[in-house]
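S.K.: A predicted structure for the sequence below; I have some questions about it.
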Amino acid sequence: MKPVGHRGDAAQDGMHRLFFALWPDDTLRAGIDEVARELMQRHDPGGRLLSAARYHMTLQFLGDFNPLPPSLIGDACAAADTLQLPPFDMTLDCAGSFHGSHVWWLGTQHRPPELLRLWDEMGIALARAKVPVKPHGQAFAPHLTILRNVRRFIAPEPVAPLPWRVDAFVLVDSRPGRDYEVVRRWPLLA
């Protein structure tokens, strides 16, 4: 399984970017889009607003692959099948950006312990199944990207709260020039 270094590689037709994510429902997507547009209007950061269909919160990033290894999706799904965690509530209530990045995001000021547990147990299950993951850095920084290619940094600021009942997670296959494909969905069960 060989990850690809850059999305700008010449042979992009076979490129697959795989990740596990939390996937908002349509009502939440509309609320996120409204907050993102309000932030753009108020701060004029330049860049581009993401399509609401692309909103997600990455849990575990598997990497970029070209070609896609035959067993990778099956192994990742088998690892996810072992997770048995309850649903939980989270609120997107702040916006910000990471230093050195050109994205703005929405996040939560109070990370639910269930979110950290889901991230941690998923990482353990993927490691047991020998599915490679790309590290987030030193710690999990849950966020939902709303703008790309912005010209300036934004310090964290509160936004109108958007409640999110997290009752499932998904495996996503992102391919250049195409919509995200949800490969499979796993419900969180009480």
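M.R.: Noted; the coordinates are in hand. Numbers count the residues shown, from 1 in each chain.
S.K.: all contacts plus neighbour counts: C-alpha atoms, from now on.
M.R.: Fine.
S.K.: from R17, how far out is L68?
M.R.: 9 Å (C-alpha to C-alpha, to the nearest Å).
S.K.: tell me which stretches of the chain form helices.
M.R.: Under the criterion DSSP state H, the chain carries helices at the ranges 26-43, 72-81, 113-128.
S.K.: so which of L68 and R17 has more stuff around it?
M.R.: R17 (20 against 17; other C-alpha atoms under 10 Å).
S.K.: want to compare, so here's the second one:
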Amino acid sequence: MGSRRSSPSDSQADLLGGGSTEAAAIHRLFFALLPGEAVCGHVERAAREVVATQHLRARLIRPSRYHATLHFLGDHPLLRSDIVTAAIGAAGKVHCAPFELVLDHAAGFHGREPPCVLRCSNVPSALQTLWQDLRQSLLLAGLGAQLSRNFTPHVTFAYSRGAVPQPAPIGPITWRVEGFALLHSVVGGGEYRTLDAWRFSAL
């Protein structure tokens, strides 16, 4: 069996409408892995420990926004229903079984406000295959404009207001990944909205 679709938390009808306020916003679309409540709790504790031990001046992210991005589909002045429909169709063609992802060290990326992230020393082969298969499906659906050629799995937990976080081990956080989702956010806005989601099942 392959991945099967689960019910989205927000209806597409609600999300695809828009007035003048929506048109003025920047709408971001991306596929991501979403950790459950227990994993979010472990990530939050690790985040606070890293910030404290490295004496970082950082803006912590709310646990409800933790995720690991699979593919970024761009920023748009409107929530594009054509992109959403094509992305949902592409994702439905991808098959994957549940797998475990172990976050075991903290690190940082360079930038104006450097992201502080948790990463895995070993990328599960199932995750790499999921990323590749979803990328190929998106390319075939005509959504290749924003797709990256490289994949570095990570969960961002904060943005530094100073130095880039130094690589450091953390107590391993085992995350059983059982699906992925298509998310929408308004840049600078509130919580992410799930446009659709897919649960994995045994192949």
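M.R.: That came through fine. Owing to the predicted nature of the structure, the values given are computational and were not obtained by experimental measurement.
S.K.: what value does the TM-score take for this pair?
M.R.: TM-score of the superposed chains, computed with TM-score structural alignment, normalised by the length of structure 1, equals 0.89; 180 aligned residues with a C-alpha RMSD of 1.8 Å.
S.K.: the helices of structure 1: which one's closest to P87 of structure 1?
M.R.: Of all the helices of structure 1, helix 113-128 sits nearest to P87 of structure 1, with 8.2 Å by C-alpha to C-alpha.
S.K.: return the set of buried residues in stretch 158-174 of structure 1.
M.R.: For stretch 158-174 of structure 1, burial by neighbour count (16 or more other C-alpha atoms under 10 Å) applies to 159, 162, 166-174.
S.K.: circling back to that earlier point, now the helices of structure 1 as JSON lines including mean neighbour count and distance to R148 of structure 1?
M.R.: Shown next, in JSON lines, are the helices of structure 1 (neighbours: other C-alpha atoms under 10 Å; distance: least, C-alpha to C-alpha, whole Å):
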{"stretch": "helix 26-43", "mean neighbour count": "15", "distance to R148 of structure 1": "11"}
{"stretch": "helix 72-81", "mean neighbour count": "18", "distance to R148 of structure 1": "28"}
{"stretch": "helix 113-128", "mean neighbour count": "16", "distance to R148 of structure 1": "24"}
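S.K.: so which of those helices gets nearest L92 of structure 1?
M.R.: That would be, of the helices of structure 1 and by C-alpha to C-alpha, helix 26-43, which comes in at 8.6 Å.
S.K.: residue at max distance from the center of structure 2?
M.R.: The C-alpha centroid of structure 2 is most remote from S20, which lies 27.9 Å away (C-alpha atoms, centre = their mean).
S.K.: still on that earlier bit, out of the buried residues of stretch 158-174 of structure 1, who's nearest P112 of structure 1?
M.R.: Of the buried residues of stretch 158-174 of structure 1, the one sitting nearest to P112 of structure 1 (C-alpha to C-alpha) turns out to be V166, at 10.7 Å.
S.K.: so what's the aligned partner of the closest one in structure 2 up against?
M.R.: Counting by TM-score structural alignment, V166 of structure 1 corresponds to V177 in structure 2. Applying C-alpha atoms under 8 Å, 6 or more residues apart in numbering, we find V177 of structure 2 in contact with 33, 35, 98-101.
S.K.: and if we set it to 6 Å?
M.R.: Applying C-alpha atoms under 6 Å, 6 or more residues apart in numbering to V177 of structure 2 gives the contacts 98-100.
S.K.: likewise N149 of structure 1?
M.R.: 47, 102.
S.K.: quick one: map it onto structure 2.
M.R.: Matched by TM-score structural alignment, N149 of structure 1 corresponds to S160 in structure 2.
S.K.: cool, F140 of structure 1 as well?
M.R.: Under the alignment (TM-score structural alignment), F140 of structure 1 maps onto F151 of structure 2.
S.K.: over to R178 of structure 1?
M.R.: Using TM-score structural alignment as the criterion, R178 of structure 1 maps onto G190 of structure 2.
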